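S.K.: A structural model of the following input is requested.
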Amino acid sequence: MLSADVIVIGLGSMGGAAANALAQRGLSVLGLERFWPSHDRGSAHGGTRIIRQSYYEGVEYVPLLLRAYEGWRRLEEQSEQKIVTLTGGIYIGDPEEETFTGALRSARQWNLPHEVLSSAEITGRFPAMRPAESALGLFEANAGFVNPERTTAANIQVATQHGARLHFGEAVRSWTATRGGGVEVVTDHGTYGADRLVVAPGAWSAQLLGEVGAPVASERQVMYWFEPGYSPGRPAFEDYAVGRQPVFIERTNGNDQVYGFPIADGPGGGIKIGFFHEERPTDPDAIDREVLPFEVARMQSRALELFPHLTGRLIDAKTCLYPSSPDDHFMIGLHPEHSQVTVATGFGGHGFKFVPVVGEIAADLSTRGRTDLSIDLFALDRPALQD
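M.R.: The predicted structure follows:
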């Protein structure tokens, strides 16, 4: 039976980062992934994921984001890949809407550089956007996006360089805690043993973590790329592209919150945009990956509220999965019954920006049983996760 110091189940965004962090600490690591490297079956694809620091979801996240930014740069250096693109970020909402007020609260509490812009000032600086007159925006220059496929590939690359053995196309069927304090993992291909286990199952949390993972609901999400309509008197290509247009989040006058990105792939590319939550629970093994015309029409209608000249064709649409907890906060900690097992799941639609620091936290918990980073918000026994 092949053995290791640590087995990592799931080599997507978080599991790949955990395998990398553990391997760099000198442990023997075995990683197991049911799909292929940088696959598109879960939550780590689509070309771009927002990174930002003025976090409206909670001031508690900001120290972890600052640590994650260090990790992004380190991963770029170690892998010699371009992963991070800073474009600036604008978070737009009514004066009392959490998209704006929460971002402002985080920026002020942690002394993050930022500007507050009126609706007219937003349009003056970013001509493609026309927010509602009542809207305010918080702009931070130190925001942008990372490439998710390159991120997972980079973690795989660096982990392998540090001795990790990573198996792809090998689905885990079960794991058990052994009497001696270790673990045993059964896959399609065999049985493996280790002293410790990290489970980063994403949308497959309930299948691989039982009751511990049961609170995680898999949501079907759609990402869309629309081509702007170019004509005299309308914004030019450059107004939608990296270099002028920032990443954005917007919710005004009670509409559905949207997020998106500038054109990042040159002329012929499109603005990427999506709803933050669509509340469509799904079985991750039976997700409907066909995007229907009514979905496209709904998204484009909503996009036009912010980008009135985004009238071109749909370039592409892709589905992904959000594995979300009931309160939309992450789930990170030691398994309540087996202290040799570390759980990292429930990252929903806002976890990717934390990939490097989640890998660090998982490695801390797996090797020391604790971390010096603040993760109380993500406790596995918090009331929101109980029935």
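
S.K.: Every contact and neighbour count from this point should use C-alpha atoms.
M.R.: OK.

S.K.: what comes up buried for stretch 207-217?
M.R.: 208, 209, 212, 213, 215, 216, 217 (16 or more other CA atoms under 10 Å).

S.K.: What residues does the nearest residue to residue 251 once chain neighbours are set aside make contact with?
M.R.: Setting aside the residues directly before and after it, residue 251 is nearest to residue 257 in space (CA to CA, 6 or more residues apart in numbering), at 4.5 Å. Contacts for residue 257 were tallied using CA atoms under 8 Å, 6 or more residues apart in numbering; they are 249, 250, 251, 275, 276, 277.

S.K.: Go through these and say which is closest to residue 322.
M.R.: Taking CA to CA as the measure, residue 322 sits nearest to residue 277 out of those, at 8.6 Å.

S.K.: That closest one contacts residue 221, correct?
M.R.: Yes. Between residue 277 and residue 221 there is a contact under CA atoms under 8 Å: 7.3 Å.

S.K.: These two: who's more crowded?
M.R.: A count of neighbours by other CA atoms under 10 Å puts residue 221 above the other of residue 277 and residue 221, at 23 against 17.

S.K.: That one: helix or strand, and which one exactly?
M.R.: Taking DSSP states H and E as the criterion, residue 221 maps to strand 217-226.

S.K.: which ones are touching residue 349?
M.R.: 276, 277, 322, 323, 324.

S.K.: Remind me which helix or strand it belongs to.
M.R.: Per DSSP H and E, there is no helix or strand for residue 349.

S.K.: and what of residue 212?
M.R.: Counting by DSSP H and E, residue 212 is found in no helix or strand.

S.K.: Equivalent analysis for residue 166, please.
M.R.: strand 165-168.

S.K.: compare with the first, here's sequence two:
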Amino acid sequence: MTYDVVVIGLGGMGSAAAYRLAQRGKRVLGLEKFTPAHARGSSHGGSRITRQAYFEDPAYVPLLLRAHEMWDQIECDSGERIFHRVGGLIVGGQDSGAITGSRASVEQFGLTHELLDASQLRRRFPALRPADDEIGLYEPGAGFVVPETSVWGHLALAARAGAELRFEEPVTHWEAGKVTTTRGAYEAGHVVVCPGPWAPELLGGLRIPFEIERQVQFYFDPHDDFRDHPIYIWDRADGTNFYGFPEHDGAVKVAFHHGGEICTPETIDRTVHAHEVEAIVRATRSPMPGLAGTFRRATTCMYTNTADRHFVIARENDVTVACGFSGHGFKFVPVVGEILADLVIDGATRHPIGLFDPARLRGGE
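M.R.: All right, here's what the predicted structure looks like:
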């Protein structure tokens, strides 16, 4: 069969791309090797931080401004609650990368925020015990999105717009114009590849050394009250950096950001060990003593890292790719879907994506 576009991978980015392409009148086939909104890759775990005070690079902020608009629209169109605006805190030393980078973004774009010293943090958020030389940047418009609900919502909208979605159908080979799976072969005017941690397997031709990193998400019954707490990212001087969420679905979630074991989707250890639980308890005991109360559960996921931790989004002839989101991509899901549709249909996008050119990772060729 022949389609205008075949989308490989229907996780966060692929589901959004399938929807935006179908919405704009393209005949779309979406292919996913697992079931919808599965827990085998990177789009699961119940929550993902979204914020606009972006310490990674101010160049991301225009995309985040658009993404926040689009989350509201996706909620309205799908009827699903996805975005929880609970506020967000970046905590660290005044010269820490998270604080200085966040301040650069909010100042460049005039984002609403507050700077709080350690005593103000303790009064405002009693669960926090910052050191005297630590400060916080509070962003009232930050919060978290629910990845599984996002995927389900985008898939439902894609199907409503006419996309054909096939699950448990792994891709065995693809090239410009043709995609082969375990069930058949499909002709495609354009191929969009959103492979998540399967990027090394499906995108070897990019000649980019992606690194797949195992991460663990921990869930606790806390001793303190986290029901109305903001999301937080804590950039600690001793390097034990972690992030977390308010109570959601009966538990609080906390995790380290990076520092996990290097793996592949086939070799990842999906068992969470006692020493890993002990490590997150130790890391949070001093700054948030009431957080890690009774351990409830843990789950693994994977980051697909590039060398500079920036994304890869590009079109080359009749193939467009989106990958290498390096553990901070899910908040961009709706705008990445829009960008991919732009690249497929128009060959360009109004959104600033120069930072994501794969040529930078191949020596600028």
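
S.K.: tell me which of the buried residues of stretch 207-217 of structure 1 is nearest to residue 120 of structure 1?
M.R.: residue 217 (39.5 Å).

S.K.: so what's the equivalent of the closest one over in structure 2 up against?
M.R.: Aligned counterpart of residue 217 of structure 1 in structure 2: residue 211 (TM-score structural alignment). Going by CA under 8 Å, 6+ apart, residue 211 of structure 2 touches 262, 263, 304, 305, 306.

S.K.: Counting neighbours, which of these comes out on top?
M.R.: Neighbour max across those (other CA under 10 Å) = residue 304, 27 neighbours.

S.K.: list the contacts for it?
M.R.: 196, 197, 199, 210, 211, 212, 213, 323, 324, 325, 326, 327.

S.K.: ok, now residue 343 of structure 1?
M.R.: 198, 199, 200, 331, 332, 333, 334, 335, 362.

S.K.: ok, the nearest residue to residue 245 of structure 1 once chain neighbours are set aside - contacts?
M.R.: Nearest residue to residue 245 of structure 1, sequence neighbours excluded (CA to CA, 6+ apart): residue 262, at 5.5 Å. Residue 262 of structure 1 makes contact with 240, 241, 242, 245, 246, 247, 270, 271, 272 under the criterion CA under 8 Å, 6+ apart.

S.K.: quick one: which of those is nearest residue 56 of structure 1?
M.R.: residue 247 (14.8 Å).

S.K.: what's the counterpart of that closest one in structure 2?
M.R.: Looking across to structure 2 (by TM-score structural alignment), residue 247 of structure 1 lines up with residue 231.

S.K.: again, but for residue 297 of structure 1
M.R.: Aligned partner of residue 297 of structure 1 by TM-score structural alignment: residue 278.

S.K.: residues making contact with the helix or strand harbouring its match?
M.R.: Following DSSP H and E, one finds residue 278 of structure 2 within helix 274-285. By CA under 8 Å, 6+ apart, the surrounding residues in contact with helix 274-285 of structure 2 are 218, 240, 254, 255, 256, 291, 292.

S.K.: In a markdown table, list the residues you listed along with distance to residue 101 of structure 2, neighbour count and secondary structure.
M.R.: Below are those laid out as a markdown table (distance: CA to CA, whole Å; neighbours: other CA atoms under 10 Å; DSSP: H, G, I helix; E, B strand; the rest coil):
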| residue | distance to residue 101 of structure 2 | neighbour count | secondary structure |
| --- | --- | --- | --- |
| 218 | 27 | 25 | strand |
| 240 | 18 | 16 | coil |
| 254 | 22 | 25 | strand |
| 255 | 21 | 20 | strand |
| 256 | 19 | 20 | strand |
| 291 | 26 | 26 | coil |
| 292 | 28 | 26 | coil |
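
S.K.: returning to what we had before: so how far is the helix or strand following the strand holding residue 221 of structure 1 from its chain's centroid?
M.R.: Downstream of strand 217-226 of structure 1, the first helix or strand assigned by DSSP H and E is helix 237-240. From the chain centre to the centre of helix 237-240 of structure 1 is a distance of 26 Å (CA atoms, centre = their mean, to the nearest Å).
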